[in-house]
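>>> here you go, sequence then predicted model.
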Amino acid sequence: MMITGEALIGGLAVKGSEGGQRAFNPATLQYLEPEFHTVGAAQIDLACRLAGAAFDSYRATSDEQRAAFLDAIGEQIMELGEALLERVMAETGLPRARVEGERGRTVGQLQLFANLLREGSWSDLRIDPALPQRQPPRPDLRMRLIGVGPVAVFAASNFPLAFSVAGGDTASALAAGCPVVLKAHWAHPGTSELVGRAIVKAAAICGMPAGVFALLSGSGNTFGAALVAHPAIQAVGFTGSRGGGTALMAVAAARPQPIPVYAEMSSINPVFLLPQALAARAEEIAAGFAASLTMGVGQLCTNPGLVLALDGPDLERFKQAAALALEGGAAGTMLTPGIAENFLGGVHRLADHADVATLALAPQQGGKGAPALFSTSGAAFLARQELAEEVFGPASLVVACRDLAELRQVAESLEGQLTATLQLEPGDYDAARGLLPVLERRVGRILANGFPTGVEVCNAMVHGGPFPATSDGRSTSVGTAAIARFLRPVCYQNLPEALLPAALRDDKLAGAWRRVEGELTCE
């Protein structure tokens, strides 16, 4: 499958109408062919209008038809073979093993949503039959969830497959019956086109309407704002910076019809080293922490950017072991020059801060990121809001608290996070009980005796959290619960049987999960 630099609208390849740009290989510092042209306002409008026109026919497809579509997308991605792997590596500098693993995750989450559709409980069918003899009489009431409408998805920079064109936002929206208009990320446009063409091919094979998916190429605030502002778009999925996410939220809120934005933005993922665990395993924890911090050159949204513990000899053991593990770390290629520049700026900001001590600072190189570890006191952290800002890359800050009360105070001061980790032993359980209510209010996932990097794609996973980790802490972007972002309830009152959706009729075949008068049944 050739890369042409074209957008994909209505099932057809379309050349953008505005100036072009090329992908950049961060490992070789070379530009890649071909040139990609930014779509213009008319092309954005066309893609959105086609998605709107496709919505009713697409959401009317059966669960099995949409499941087969998702399976077909996965098959077509695998059919791309070596060409896809090589292009991803060229555009990102990521190693083959990481790319192969991410491809597997991408296909796996498509299969996960296909399985959810086949299982059938996703639409939350509810029936409360009429009670004509009751005073006052109760009407016949039946409810289901349906897709909200076309979804605008913004591909991520740090996951060119799993959070991009056919990533979790696209998979969950398509599963919900929502067409997708996707903005490709400028950092990996060739990868995006290859995967986009795989989706278009799968749509044709499965007989889906042409407007069910569009891939738009381009960059800039104006481009994103035009997409979110289009009246056909009914929800937004975004993974990226806090500034970018909040800008889209403002556009969505200012529309004549405001729409929800599900944005994953900023998280420093605190790791709490409780006293007994630190005394028993300081060096072991340090080794695991260093591996987690440097995974993927630190360019993971669950990177452990903050460590909190009680000051004392055991924390010194941890700091010395972690510094030793990180000091000799080699600089790794970062995904884009911009990410590398921002990381270096964040490292320098901490290194030069009057209330921060440098524990480890491996030699930094242009376009790359090397491990960095810093420390400060609990009092300084509470007084200096800038110390809680995310540094996207392999850098972390250790906060030494004077006692458990200050540790909890620091935890209370944190913004919303994707994760929080507790390193603990049985003797720490009382301290953990004191922290858990705080963490439940602050984060989406609480881990024990592990590290936050690595997000399992499964039914129970939550990859979200209170603002600014995400724009809506009630949602997740990973796991089958992600489909809920793009659904809304519809109730049918006294609608004749012949007009009811098939799944809500009295003669519905066995096998569908429904809640009848409050009782969950599969009759």
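Done, it's in. Residues are numbered from 1 along each chain as shown.
>>> use CA for all of it now, contacts and neighbours both
OK.
>>> tell me how far stretch 376-392 lies from the chain's centre.
Relative to its chain's centre, stretch 376-392 lies at 25 Å (CA atoms, centre = their mean, to the nearest Å).
>>> span of that stretch from start to end?
19 Å (CA to CA, to the nearest Å).
>>> and if you look at stretch 34-46?
24 Å.
>>> how far off centre is it?
25 Å.
>>> buried stuff in that stretch?
P34, E35, F36, H37, T38, V39, G40, Q43, I44, D45 (16 or more other CA atoms under 10 Å).
>>> take those residues and keep only those in helices.
Those of the buried residues of stretch 34-46 mapping onto helices are Q43, I44, D45, per DSSP state H.
>>> dump these to a markdown table, plus distance to A420.
Formatted as a markdown table, those follow (distance: CA to CA, whole Å):
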| residue | distance to A420 |
| --- | --- |
| Q43 | 43 |
| I44 | 39 |
| D45 | 42 |
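>>> just the helices from the stretch 251-400 of the chain, written as ranges.
275-294, 313-327, 337-351, 378-383 (DSSP state H, counting those that start in this stretch).
>>> below is structure B, check it against A:
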Amino acid sequence: MSTATLDLTAVTAAAAAAAKVTAAASDAERAAWLTAVADALDANVTELVAIADSETNLGTVRLTGEVGRTTAQLRLFAKVITEGSYLEAVIDHADPSATPPQPDLRRILRPIGPVAVFSASNFPFAFSVAGGDTASALAVGCPVIVKAHSGHLRLSERTAEIVIEALASAGAPGGIFALVSGREAGTALVQDPAIKAVGFTGSIPGGRALFDLAVSRPEPIPFYGELGSLNPVVVTSAAVAARSRELAAGLAGSFTLGAGQFCTKPGLVFIPEGTDFAARLAEASKDKAAAPMLTERIAEAYAPGLKSVADQPGVTVVSGIVEQDSLADGAAPVVFSTTAANVLERPGELLEECFGPTTLLIEYSSQEELARALAKVPGSLTATVHAEPQEDISALVEQLSELAGRVLFDGWPTGVAVNWSQQHGGPYPATTSLFTSVGATAVRRFQRPVAYQDAPESILHPALHESNPLGIPRRVDGVLKLS
């Protein structure tokens, strides 16, 4: 056994030991841990942003805002667990007269144990060491081991130091949080028996390889992966007629935001044939500057990705240059165009994600052709529709709801609110599960239900006590009671 494996085994063993303490900790205690981490990150924001900018070239404005989002996430989950409905506490009292007789049953969600979290490249704070996966797992009492992303390793190490110190100062148990790095460590982490679930944000090939490892273990575990998303947009004829220039400006801003490296970038835009929208978009995109990409690997893959699209029969370049050196010069926007009929002929070639500031316009000739082309689009995080108030879009919205986890109206998908109602997840390959990775219900990924039958109250979680000492929402004998 290698030294690296021995070290990892020690880390996961410490996490397993900590899990007993974190599971028994009160919601108030865990909320205090999360708040302490948030406060520590805010206190060190200048240092962290400087490190992040040197490794990612995302700029201090964007990175400072992302630290704010990250600490807001931590504080949101502190509120989620003290509010209490996350436990889904249910009580059904005994009823001897029922057929068959009904025992006393009390059900609650409990933490599943140590969790592995894989950092993302495109959000070095919000989806990284102290990001949403880490926050939601710690909130419900699951120790976390983060696999650092190689694209911002120094930042990951410094962030981890701050997190560990903050947790210890707040009274959290040793072993509750750790950081590992390297591909071998990541693979071993998914296979370690102490790990009970995995959170991942990254590419389809990398995520699928880890997913297969997770489900092929002697004890398969949940793998919550966010892998890839095309985020289709549908623009109706009436919308183009009413506000073509406005729509083009909005789309240009969205698909180029962050050099097109947001997971919610609108990569496919369905437009009616015979309009001026392509010309409008070319005009709106022409002054969007090239921007550095997150890593060398991503930058080197952009031009080949563009060429793969450009080389497909029936595809034209609306604006931009396909042949570019995005590693040396930054990634410049490129807009492509094709038809829905062409997509129906070669969906495998045309419906592939190209990471970077590019989008594909798809002209449809009828509602029926639009519906058939949308049916070929893989599962996405978002789907967007731009229509006018008088239009009946109910059938279209129903189809988009089957395709994506979040459906937007007259807006753009880049930008994800962190709140109670958010759904950031969709059918595969957008995610490998039904749950969200952003917002309050992200905690559901790291809990499992347990029912207690005829149990003495002294051994039950306070949420299941008859008097409801926590004052939380519960369902009692089929009736939802808010306190």
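Yep, it's here. These figures come from a predicted structure and were not determined experimentally.
>>> coming back round to it: just the buried residues of stretch 34-46 of the first structure: which are in strands?
Among these, DSSP state E puts P34, E35, F36, H37 in strands.
>>> alignment lookup: A72 of the first structure to the second structure.
When the second structure is aligned by TM-score structural alignment, A72 of the first structure is paired with A36.
>>> tell me the SS of that match?
helix (DSSP: H, G, I helix; E, B strand; the rest coil).
>>> tell me, how many residues neighbour it?
23 (other CA atoms under 10 Å).
>>> also A250 of the first structure?
14.
>>> for E353 of the second structure, see how far away the aligned residue in the second structure for it is.
Under the alignment (TM-score structural alignment), A250 of the first structure maps onto D212 of the second structure. D212 of the second structure sits 21 Å away from E353 of the second structure, going by CA to CA.
>>> and what of G171 of the second structure?
44 Å.
>>> okay, those two: which has more neighbours?
The neighbour count for G171 of the second structure versus E353, taken as other CA under 10 Å, is higher for E353 (20 against 13).
>>> that one contacts L227, doesn't it?
No: counting by CA atoms under 8 Å, E353 of the second structure stays clear of L227, with 10.5 Å between them.
>>> P496 of the first structure maps to what in the second structure?
Using TM-score structural alignment, P496 of the first structure pairs with P456 in the second structure.
>>> now E497 of the first structure, nearest residue through space, not along the chain?
Distances taken as CA to CA, 6 or more residues apart in numbering put R505 closest to E497 of the first structure, at 6.0 Å, once the chain neighbours are dropped.
>>> and for that neighbour, the neighbour number?
Neighbour number of R505 of the first structure under other CA under 10 Å is 15.
>>> G329 of the first structure too?
Neighbours around G329 of the first structure, by other CA under 10 Å: 19.
>>> now do it against A322 of the first structure, distance only.
For G329 of the first structure, the distance to A322 of the first structure - CA to CA - is 11 Å.
>>> what do you get for G196 of the first structure?
42 Å.
>>> could you do S292 of the first structure as well?
S292 of the first structure is 11 Å from A322 of the first structure, by CA to CA.
>>> now swap in P136 of the first structure and tell me
Taken as CA to CA, the span from P136 of the first structure to A322 of the first structure is 70 Å.
>>> which one of those two is surrounded by more residues?
Ranked by neighbour count (other CA under 10 Å), P136 of the first structure and A322 place A322 first, with 24 against 8.
>>> how about the more buried one, what's its match in the second structure?
Using TM-score structural alignment, A322 of the first structure sits opposite L281 in the second structure.
>>> quick one: contacts for its match?
Contact analysis of L281 of the second structure by CA atoms under 8 Å, 6 or more residues apart in numbering lists R245, A248, A249, L251, A252.
>>> how about 7 Å then?
Taking CA atoms under 7 Å, 6 or more residues apart in numbering as the contact definition, L281 of the second structure lies against A248, A249, A252.
>>> same question for G405 of the second structure.
G405 of the second structure neighbours (CA under 7 Å, 6+ apart): L381, T382, Q423, H424, G425, G426.
>>> G168 of the first structure -> the second structure?
Match for G168 of the first structure (TM-score structural alignment): G132.
>>> against S437 of the second structure, how distant is its match?
Where S437 of the second structure is concerned, G132 of the second structure sits at a distance of 7 Å (CA to CA).
>>> what's around the equivalent of T333 of the first structure over in the second structure, how many residues?
Using TM-score structural alignment as the criterion, T333 of the first structure maps onto P292 of the second structure. Using other CA under 10 Å, P292 of the second structure is surrounded by 19 other residues.
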